[in-house]
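Undergrad: Mind folding the following:
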Amino acid sequence: MENKKNHFSDWEQLVKKQLKTENIYEVLRKNNLEGVEVQPYYQSTNEYKPLPKAEESTHLVAEYQESVADQAFAVLLNQNVEHLQEKAIFINNPDLAEHIVTDETNRYFSLIDVFSDDQSAVIDEHLAGELLSKTFEKQICIDVSLHQNAGASVIQQLAFALGKTQELTEKYGSGILTKLIYRFAVGANYFMEIAKIRAFKYLFNQYAKEFDQDLIPYIFAETSLRNKAKYDQENNLIRSTLELASAMIAGADAVFCNNYKIENPSELSSEISFKQQIVLAYESIINVFEDATSGSYYVEDITRQFAEKAWKLFLKIEEDGGYLELLKSGKIQKMIYEQAVKEQQWVEEGKIKVIGVNLYPKLDVKKSVSDLYNIKEIKKVRWAEMFE
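TA: This is a model prediction of the structure:
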């Protein structure tokens, strides 16, 4: 311990000399929109116990098309496809809930959320009943990908996921917890997105223990649309590669890459998007690790902060009536709106840099914040829309 203190003191003195200031922490502090403290130097942290994945290795999910059917073990279905065998199938279309043709050699997971996203604030009980009657491995999805794409903070996403879980638990009992799959969109802030997925594992595990269950959440992670642009669309490949990497490293059970082409997507661009995952997994094997960042002081610390702050917000949501009640009153929408506008302002000011959009831009045409966002609506908004 004494050696650590001496080393830390030596580091501080060296930095003070280099920066020519006594107030080094003020100079080195890096602001962020997530409400967490990021230190310039870590000497220790309280490590959380590493939590495993539900799957042995992360599924690389492809949107179904014949050109990748043989290469993809896991497929995303928006329409019914027969004669699939020995696949992990993620059902993405509510219309398939009743009509999907199952094969006993396949594994089935529902990505269908039964919550409304508007101020009607209801659970579709008919749809939920239909899904719960299926022999899928996971029948109901808690989807917070929309919240991320609408501009919600990490802490908000985590708290909303717990809030929606609580609503289902109250309606269907704690047995519902084994039937859930969680859908997250993974954004551009690499290490914080790793911490987001790690934090949710701890949060869900803690929540389940309230009902005497020791459970690990099944996490489906997809690339975000929020930081993608219409111009120089190949840049979107770089952005989504980093997002996929952070999801795999964090221990997501399945990952999916949205088409990198915002305009004029094709079967080829869909195939290229999927094959990013193959390159990442097969060249670096990052899809097999359970918790690759365990022991990283920085990631451990922001994981802890996310978990603590999200749990606190979740409790506040419950105290105020619950997720659906706050959605009905417009408070959830307002929370996301305020966060999204701050984030968009950082993009406009260049604090968040997006190549070809606000860094080396081709066009100077802009839309205002009021053109993009609505305080009463949760909707997907890309940063670049302000400049397109």
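
Undergrad: can we go C-alpha only for contacts and neighbour counts from here?
TA: Will do.

Undergrad: At which residues are the strands of the stretch 251-388 of the chain located?
TA: 254-256 (DSSP state E, counting those that start in this stretch).

Undergrad: how long is stretch 278-296 from one end to the other?
TA: End-to-end distance of stretch 278-296 (C-alpha to C-alpha, to the nearest Å): 26 Å.

Undergrad: Okay, buried residues for that stretch please.
TA: Buried residues in stretch 278-296, counting neighbours by 16 or more other C-alpha atoms under 10 Å, are found at 278, 280-281, 286-295.

Undergrad: How about stretch 253-263?
TA: Within stretch 253-263, the residues scored as buried using 16+ other C-alpha under 10 Å are Asp253, Ala254, Val255, Phe256, Cys257, Asn258, Asn259, Tyr260, Lys261.

Undergrad: here's the other one to compare against:
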Amino acid sequence: MTEHSAAINAEEAQAEWRRLVETALKGRSFESLVSQTADGIAIQPLYDKAEPSRRALPRRTGPWRVVEIVDHPDTAAALAAVLEARNGGAGGISLALRGSISARGFGLPSDHLAAILEQIDLTRLPLRLDLPPGFAREMFAIIHRLLARHPGGGAGIDLDLGLDPIGDFARSGREEALIPSADLGRHVAGLKALGLDSPILRADGRVHHEAGASEAEELAAVLATALSHLRALESAGLELEVARQRLGFLLVADADQFLATAKFRALRLLWAEIEAACGLAPRSVRLDAETAWRMTSRRDPWVNLLRNTMAAAAAAFGGADAVAVLPHTAPLGLADPFARRTARNIQIILRDESQLWRVADPAGGAGGIEALTDELCDKAWTLFQEIEASGGMAAMLKTGAWQVRVAATRARREKAIATRTQPLVGTSVFPLLDETAVAVLAPAPPEPSPEEASELAMRPHRLAEPFERLRDRADRFRQRTGREPTIFLAAIGRPADFTARANFAAALLAAGGIRLVGEAGHDDAEAVVAGFAASGADGACLCASDADYASGTLATDVARALREKGCGLLLAVAPPKVHQEHLGAASLDELLHAGLDAVALLSRLHERIGVGS
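TA: Below is the predicted model:
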């Protein structure tokens, strides 16, 4: 077969596929299958096989490193956790100091860092530090003393110091977190003289991701930060070849597997462009991954295990050199040994049992991921150039322009979360009202109020928080009154006709901690009213098929009878068009339908029921 005839056959096959798809859509447009990322990149339902248009640089030649985060505030307990992690299969430790981005209200006190470093064999266990803003001077002094006493200095030690002054400024909003180039260069040169070849400066995407950044925004911020670090070291007198070896990168991996994989691949390609523009021969970079804090949920936290598995696999497919998985209980508090072991074992199963590391670039040639990689590169590069034109990352943060941009992206995503067009399993869809509490060593401390933070600070958030606040209110109502808020299912007709809508209503109400009670369908208003009276519910919800709503006056009769029986809160499950045509006389308080703002609706229901704030 010639190339020409093969191309014709491929076009005919795709045309036939398109025809079959349009038939299956039953009147919906083909474009309804196309989704959009936060950066406006179209996700097509089908891609052709692709030859990699931009080859990723050589990456790790063996398995990625399994990293465990140790954030216990007690030094002895932290050391025990390090030992347990190492014996349990971790190949590296991320040590979180109090006030660092991964400490989440816990973390080792900064003045204990020297003591714990003295008790860890750094030649046998790679260590990554997560530092609080403003701790650079003390950290450099501690590491200088440590290496000066260590036989051979820094030779043979893998110690990633994780210093990101620009990221610290973004987190705190305080310019004093920035470090003068001369001081930075002096410290880096001093550590190099002691033989430390590990990364010292980090371009960290977590602060941007947790504040709401899109994939392209996170990439652009990391690139601009890394370039600022490179310039600072060069201006302090270090050669570029030496300076780039002191840089490390950290990106966030979330549960959108294809997009996360494309993001990691894009980072290597984009940084290679920058290195080439600096007159350097591109070489592989140190690229770490951490699963997303933003995607975790406090409700039904077992779903976090699934999210973390997808995220860890995405980072591995994208070529991360090391991956840290957050414990599934992290949003609830300090993880216990079981949660930390589970986080560790997710990676061990993916790496050692599933052998995901065996293929150097698993996504290479996959049309969808190659296309996403290229489009992310284009979007991120354009945004990176905008940052550079504004004077660099620090300059853009000082004006607040970057914070405004990321906040706009966050607001668009929050709208999608509220309307459940971006569903959160276990939180906004398929919520579990009767969940069992999970164990933590200590509950999460209250988050600082916005008034305590600088106006320029990029505040972290989790996607599930609006629904979690609703559930918390419902829990307090139950504790205060001894009962849970309930709505009675005023179902009309046969179960086959109303069950789908009843399930929709039950899940929607449960997302706010409200239980839908009652199951049977009814054929007359008296039976519905009797069921409502016996339930003691706070309101009722009409539920029927479009045909039953349209046939006769039963729905409006039921509504009128419920009102007469004292029902002060009346809902219905129906499309807006059906409500307009057939339920106008029912005098409903709320209409439940796909696409509504669930957070706003549930907040109004809480107010009507008396759940409180």
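
Undergrad: Let me see the TM-score of these two.
TA: Comparison of the two superposed chains (TM-score structural alignment, normalised by the length of structure 1) gives a TM-score of 0.90, and 381 aligned residues with a C-alpha RMSD of 2.6 Å.

Undergrad: Tell me which two in the buried residues of stretch 278-296 of structure 1 are the farthest apart.
TA: Across the buried residues of stretch 278-296 of structure 1, no pair lies farther apart than Ile278 and Gly295, at 26.9 Å, counting by C-alpha to C-alpha.

Undergrad: Asp232 of structure 1 reaches Val357, doesn't it?
TA: No. When contacts are counted by C-alpha atoms under 8 Å, Asp232 of structure 1 is not listed as touching Val357 (9.3 Å).

Undergrad: And these two? Which one has more around it.
TA: Using other C-alpha atoms under 10 Å as the criterion, Asp232 of structure 1 and Val357 rank with Val357 on top: 26 against 13.

Undergrad: Quick one: residues contacting the aligned residue in structure 2 for that one.
TA: By TM-score structural alignment, Val357 of structure 1 lines up with Thr427 in structure 2. The contact partners of Thr427 of structure 2, taken as C-alpha atoms under 8 Å, 6 or more residues apart in numbering, are Ser297, Arg299, Asp300, Ala464, Phe467, Glu468, Ala511.

Undergrad: which SS state does the third one fall under?
TA: What it means is Asp300 of structure 2. coil (DSSP: H, G, I helix; E, B strand; the rest coil).

Undergrad: aligned partner of it in structure 1?
TA: Checking TM-score structural alignment: Asp300 of structure 2 goes with Asp232.

Undergrad: so who does that match touch?
TA: Gly356.

Undergrad: Please repeat the previous calculation with a cut-off of 10 Å.
TA: By C-alpha atoms under 10 Å, 6 or more residues apart in numbering, the contact set of Asp232 of structure 1 is Lys261, Ile355, Gly356, Val357, Lys362.

Undergrad: same thing with Ile142 of structure 1?
TA: When the contact criterion is C-alpha under 10 Å, 6+ apart, the partners of Ile142 of structure 1 are 110-115, 160-165, 168, 180-184, 219.

Undergrad: average offset between the single longest helix found in structure 1 and structure 2?
TA: Among the segments of structure 1 that qualify as a helix by DSSP state H, the longest is helix 297-319. Mean deviation of helix 297-319 of structure 1 relative to structure 2 after superposition (mean C-alpha distance after the TM-score superposition for structure 1): 0.6 Å.

Undergrad: now that helix, how far from the centre of its chain.
TA: The chain centre lies 15 Å from the centre of helix 297-319 of structure 1; the measure is C-alpha atoms, centre = their mean, to the nearest Å.

Undergrad: Would you check the span in structure 2 matched by that helix?
TA: Alignment of helix 297-319 of structure 1 against structure 2: residues 367-389, by TM-score structural alignment.

Undergrad: List the buried residues in the matching stretch.
TA: So, applying 16+ other C-alpha under 10 Å, buried residues of stretch 367-389 of structure 2: 367-377, 379-381, 383-384, 386-388.

Undergrad: mind checking the end-to-end distance for stretch 278-289 of structure 2?
TA: Length of stretch 278-289 of structure 2, first residue to last, C-alpha to C-alpha: 26 Å.

Undergrad: Find out how far that stretch is from the centre of the chain, if you would.
TA: Offset of stretch 278-289 of structure 2 from its chain centre (C-alpha atoms, centre = their mean): 26 Å.

Undergrad: swap in stretch 349-359 of structure 1?
TA: 22 Å.
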